[in-house]
Each structure stands twice: as structure tokens, then as C-alpha cells.
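Colleague: heads up, no residue letters with this:
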């Protein structure tokens, strides 16, 4: 029985790197992320968020925002105080 050895010349070539679809995924994914971050940075610089100078803003109903925030925090404050006192009565 004869054994034939394959040389590098006899093997088929895989072709250039740009002909393989997986390479476009490997290069394209990070490239898309870099481009998207540049667009986001540009938008953030061109259109910055407005600065709110007043700390006691009033909503449309005429109620101060501080009053709304205090009533919204009441359940959390009660729970925090309950946990800090280990359930002892006042």
C-alpha cells in the first residue's frame, strides 16, 4: 500500500480574510459600538441637559416639590425607623 503525503501546495487555500463572514462579525461588532459611543458623545456635547437652579420647584397643581417628596418618603422612613429600633414601640 502506498501512502501519499500532502504538501502545502496540494491543500486548498481558505482565501483572504475579508471573504469570511465570521470576520465581519468579529470586526463589525466592536466597530459598531465605537461608532455608537462617538454619536452618543457628540449628542451629549451638542445638546446638554438643562440645569435646574431652583431647589423648591412647584408643580402644576401649586404644591411644592419638597412637600410631595416628604409624603412619598414616609413609608420608607417608617420602615427604616422600625428596622433601626428593632420593632420596639415608641
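Modeller: It's in. Just so you know, these numbers come straight off a predicted model, no measurement behind them. Residues are numbered from 1 along each chain as shown.

Colleague: CA only for contacts and neighbour counts going forward, please
Modeller: Fine.

Colleague: Mind checking what helix or strand follows the longest helix anywhere in the chain in sequence?
Modeller: In the chain, taking DSSP state H as the definition, the longest helix is helix 21-46. Toward the C-terminus, helix 21-46 is succeeded by helix 65-84 as the next helix or strand (DSSP states H and E).

Colleague: What is the neighbour count of residue 24?
Modeller: By other C-alpha atoms under 10 Å, 13 other residues sit near residue 24.

Colleague: I figured it hits residue 17, correct?
Modeller: No - in this structure, residue 24 is not within contact of residue 17 by C-alpha atoms under 8 Å, at 9.0 Å.

Colleague: try this one next to it:
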């Protein structure tokens, strides 16, 4: 009987600090998800121009690039993919 009289008083769960550490993590994630949702809704991405490919080709032409300027890169890519060396040009 004396052991029960000396036992500490049981406190409710919300009075323990460790419980709040466990609850705080998911609570922060929920708040952050609502902030992210607000930002996604209030600041939508601009629509990509439907003619983006043609505009990109025009930009390449103004910069002096032509499809043949990619030839060294294409040859290296093909060599890396197949292992076949580039034919040697005869003089």
C-alpha cells in the first residue's frame, strides 16, 4: 500500500514535451503543404508558346548555328553508342 501512495501522479498526455516533438513534425509538413498549395494556385506557370520549336530554330540561325554545326557532337555520340570509329577521310 505504501508503494502506491509514493507513485507519481499520472499526467495527461499533452503535458509531456516528447509528445509535442512527435506531433510537431507532421504538423509542420501539413502547414508547409498548404503554403505550397497557395503558391501553386496564386502563381501559375505561363503557358509555353505553341510555336516554341520554330522560334528556337530561328534563334539558332541568328546565332550562326546550323544543323551541320552539331556534326562533331553527333559523331562522338554515335561512336560512344556503337563503338564503331569514324571513317578516316582520305586526302
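Modeller: In hand now; what should we look at? Bear in mind the structure is a predicted one, so any value in this text is a computation, not a measurement.

Colleague: What TM-score do the two superposed chains give?
Modeller: Once superposed, chain against chain, the TM-score is 0.61 (TM-score structural alignment, normalised by the length of the first structure); 79 aligned residues with a C-alpha RMSD of 3.3 Å.

Colleague: what stretch of the second structure does the longest helix of the first structure fall on?
Modeller: Against the second structure, the aligned range for helix 21-46 of the first structure is residues 17-42 (TM-score structural alignment).

Colleague: which ones are touching the most centrally placed residue in the second structure?
Modeller: When C-alpha atoms, centre = their mean is applied to the second structure, the residue found nearest the centroid is residue 36 (14.0 Å). If a contact means C-alpha atoms under 8 Å, 6 or more residues apart in numbering, then residue 36 of the second structure has no contacts.

Colleague: can you tell me how far it sits from residue 59 of the second structure?
Modeller: Note on residue 36 of the second structure: its distance to residue 59 of the second structure, by C-alpha to C-alpha, to the nearest Å, is 35 Å.

Colleague: Identify the residues contacting stretch 65-72 of the second structure?
Modeller: residue 60.

Colleague: Average separation of the longest helix of the first structure from the aligned part of the second structure, please.
Modeller: Superposed on the second structure, helix 21-46 of the first structure shows a mean distance of 1.0 Å to its aligned residues (mean C-alpha distance after the TM-score superposition for the first structure).

Colleague: Can you check the distance spanned by stretch 83-90 of the first structure, start to finish?
Modeller: Stretch 83-90 of the first structure end-to-end distance (C-alpha to C-alpha) = 13 Å.

Colleague: In the first structure, what sits opposite residue 85 of the second structure in the alignment?
Modeller: Match for residue 85 of the second structure (TM-score structural alignment): residue 88.
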